[in-house]
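> need a structure here:
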Amino acid sequence: MKVAIVQTALIQGQVAENMQIIQDALTEAASANPDVIVLPELWNTSFLPENVYEIADVDGKETRALLSSFAKNNHVNIVGGSVANIREDALFNTVFVYDRDGSEIASYDKAHLFSPAGEDDYFAAGKDSVTFELDGVTCGVVTCYDLRFPEWVRELALADAQVVFVPAAWPATRNVHWDILNRARAIENQMYVVAVNSVGLVNPKGDVYGGHSVIIDPWGSYIVEPDDDHEIKVGEIDFDVIDGIRSKINVFNDRRPDIYDI
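Model (predicted):
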């Protein structure tokens, strides 16, 4: 599976400009002929303008139209990062996933909201973990702060996910945590992790996104290395690696669910 990840700069609160940035990035990513394109978190509004509710995508209408059309026209799967999405008058941080035919095959509302930045003051929390198939491969998705909750990612592993996508808006000040947590989730669940972050300014206060978008294999090795450049990054996922590590050290065979419950 060839994966293209979009590590790009966004503009806080400027939806039309961000939509154009993502359209251009999708076009550039598609030129690499990937099987899957992955976008970062909250790419329509960036993180986190005060008027996010007013400028959010109602029922994801604009987002869904863009991603569905692009996926179909380019015959590519898209894990659509996440957007600020209003549904039934509540605001959600939602990932939409599309297959090569442009069909929406999954959506996921971020479950763990980042209270230190007041995300929970704006957004409603999702309640359901989500898996889906891309080209016959079981995949899952979590969003940014979800990464800090290993039991949430383990649920996806127990549902046979071989790849977990992690769209994020993660600050550079915590890049060490980002790098370690992504590798830990890959190692402990013996799966691939595809983690996609933005770069550039978060807000006028001067906070900066950390970049460091990566593809990590089940051994914890980088298939795509972390950096903070504005770029499309491409890597190949080899599912034989999962079989190889599980034939040597299969942690799932040695789990003790009789003595703990996640």
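> hey, let's count contacts and neighbours off CA atoms from now on
OK.
> what distance separates the start and the end of stretch 138-153?
Counting by CA to CA, to the nearest Å, you get 14 Å between the two ends of stretch 138-153.
> Tell me which residues of that stretch come out buried.
By 16 or more other CA atoms under 10 Å, the buried positions in stretch 138-153 come out as Thr138, Cys139, Gly140, Val141, Val142, Thr143, Cys144, Tyr145, Asp146, Leu147, Trp152, Val153.
> SS state for Asp160?
coil (DSSP: H, G, I helix; E, B strand; the rest coil).
> ok, the closest residue to Arg64 other than its chain neighbours - contacts?
Leaving out its chain neighbours, the residue that sits closest to Arg64 by CA to CA, 6 or more residues apart in numbering is Phe96, at 7.4 Å. Neighbouring residues of Phe96 by CA atoms under 8 Å, 6 or more residues apart in numbering: Arg64, Val79, Gly80, Gly81, Ser82, Glu104, Ala106, Ser107, Tyr108.
> Phe96 and Leu48: what is the separation?
19 Å.
> How about the secondary structure of the residue nearest to Arg64?
Phe96 ends up strand, using three-state DSSP.
> who's in contact with stretch 37-45?
Taking CA under 8 Å, 6+ apart as the rule, stretch 37-45 contacts 3-7, 10-16, 18-19, 22, 26, 29-30, 52, 55-56, 76-84, 93, 143-144, 165, 167-169, 196-198.
> go with 6 Å
Residues from elsewhere that reach stretch 37-45 (CA atoms under 6 Å, 6 or more residues apart in numbering): 3-6, 12-13, 15, 18, 78-84, 167-169, 196-197.
> Please enumerate the strands of the stretch 51-200 of the chain.
Shown for the stretch 51-200 of the chain, the strands assigned by DSSP state E, counting those that start in this stretch span residues 57-58, 77-79, 83-87, 90-98, 104-109, 131-134, 137-141, 163-167, 192-196, 199-201.
> Please name the spatially closest residue to Thr131 (chain neighbours excluded).
Once flanking residues are discounted, Thr131 sits nearest to Gly140: 4.4 Å by CA to CA, 6+ apart.
> The one you found and His112, how far apart?
If you go by CA to CA, the gap between Gly140 and His112 works out to 16 Å.
> Can you name the residues that contact the spatially most central residue of the chain?
Against the mean C-alpha coordinate of the chain, by CA atoms, centre = their mean, the closest residue is Pro167 at 2.3 Å. Applying CA under 6 Å, 6+ apart, one finds that Pro167 lies in contact with Pro40, Glu41, Gly81, Thr143, Ala195, Val196.
> Alongside the first, I'd like the structure of this one:
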Amino acid sequence: MEDIELKISLLQTEPTFKDINLAAGKIQNLAAKAVSQKKRPNILVAPRIFSTQHINTSFDPTVELLKNTAARCRTTVISFDVFNKVYAADPNGNIIASCTKSCEAKDETMVFSVDGVCCGIAPISNLKFPEAIKQSAALGAKVLFVLGAWPKSKEIYWKLLNIVRAIENQFFIVALNQFE
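Okay, here's the model as predicted:
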């Protein structure tokens, strides 16, 4: 495999079930801490931040938080919303890629570039479907970011599927799971 030079910080936190402002504050604090490090990351990855139980289905604040965090930190930020769609926002706060659970939508951009490295994104259950993951490899991804919400009881499957998909597609996988 070729040399890949990315600095990635995983912003691991539990979802907040009732207080959206608390959840947003947690992510913003973790992001600010990550970008203040000597080896500043060029990619931040956050798990699902809010619970679906307390979100109005017509508006999900996750996407705005993602864009604002990317712009404030001047780095690429990857996360997924309460509807299980993964997004990547560039350092200017623009959405540069998105992918639904099945990645069947033809107008979605599943790959993007960070410092010359082609990256892909995949949500939750796409690990179960090799053809969904192969789409990112076919588009040139060298690194795939997989965001999950797998239950703790299926942790072994989460780990194994990430390993298998990395081997099958000959790319690196950066996986962040929010155990439920």
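> that older thread, hmm, the residue nearest to Thr131 of the first structure is touching Val164, no?
Yes: between Gly140 of the first structure and Val164 there is a contact at 4.6 Å, judged by CA atoms under 6 Å.
> Looking at the alignment, what corresponds to Val146 of the second structure in the first structure?
The equivalent of Val146 of the second structure in the first structure is Val166 (alignment by TM-score structural alignment).
> any idea what sits nearest His112 of the first structure, other than its immediate chain neighbours?
According to CA to CA, 6+ apart, the nearest residue to His112 of the first structure is Asp146 (5.3 Å).
> Among the contacts of Pro167 of the first structure, which one is most surrounded by other residues?
When neighbours are counted by other CA atoms under 10 Å, Pro40 leads the contacts of Pro167 of the first structure with 35 neighbours.
> And the helices in the first structure?
15-30, 52-55, 61-74, 119-122, 150-158, 175-189, 240-248 (DSSP state H).
> and Asp128 of the first structure, which of those helices is closest to it?
helix 150-158 (9.9 Å; CA to CA).
> picking up where we left off before, to which residue of the second structure is the residue nearest to Thr131 of the first structure aligned?
By TM-score structural alignment, Gly140 of the first structure lines up with Gly120.
> now Val15 of the first structure
Aligned partner of Val15 of the first structure by TM-score structural alignment: Ile20.
> Name the nearest residue to that match, sequence neighbours excluded.
Per CA to CA, 6+ apart, closest to Ile20 of the second structure is Phe50, 6.7 Å.
> Pull the number of nearby residues for that neighbour.
Phe50 of the second structure has 25 nearby residues by other CA under 10 Å.
> swap in Arg48 of the second structure?
Other residues close to Arg48 of the second structure by other CA under 10 Å number 28.
> Now do it against Arg40 of the second structure, distance only.
Using CA to CA, Arg48 of the second structure is found at 23 Å from Arg40 of the second structure.
> thinking Val143 of the second structure is in contact with Phe172, fair?
Yes: counting by CA under 6 Å, Val143 of the second structure does reach Phe172; the two are 4.7 Å apart.
> So between those two, which is more surrounded?
Ranked by neighbour count (other CA under 10 Å), Val143 of the second structure and Phe172 place Val143 first, with 22 against 19.
> Show the contacting residues for that one.
The contact partners of Val143 of the second structure, by CA under 6 Å, 6+ apart, come to Cys119, Phe171, Phe172, Ile173.
> same thing but at 8 Å, please
Listed by CA under 8 Å, 6+ apart, the contact set of Val143 of the second structure reads Val117, Cys118, Cys119, Gly120, Phe171, Phe172, Ile173, Val174.
> Now do it against Val174 of the second structure, distance only.
For Val143 of the second structure, the distance to Val174 of the second structure - CA to CA - is 7 Å.
> for Asn84 of the second structure, same thing?
Taking CA to CA, one finds Asn84 of the second structure at 17 Å from Val174 of the second structure.
> Which residue of the two possesses the greater neighbour count?
More crowded of Asn84 of the second structure and Val174, by other CA under 10 Å: Asn84, with 21 against 16.
> what lines up against the more buried one once you look at the first structure?
Match for Asn84 of the second structure (TM-score structural alignment): Asn93.
> Would you check that that match makes contact with Ser82?
Yes: if you go by CA atoms under 8 Å, Asn93 of the first structure and Ser82 touch, sitting 6.1 Å apart.
> Who's the closest spatial neighbour of the match of Val146 of the second structure, skipping the chain neighbours?
Ala195 (4.4 Å).
> How about Ala56 of the first structure?
Nearest one to Ala56 of the first structure, counting by CA to CA, 6+ apart, is Ala84 at 5.0 Å.
> check contacts around that neighbour.
Leu42, Asn44, Thr45, Val52, Tyr53, Ala56, Asp57, Leu91, Phe92, Asn93, Thr94.
> So which of the residues you listed wins on neighbours?
That'd be Asn44 among the contacts of Ala84 of the first structure, by other CA under 10 Å, with 31 neighbours.
> That residue matches what in the second structure?
So, by TM-score structural alignment, Asn44 of the first structure is matched to Phe50.
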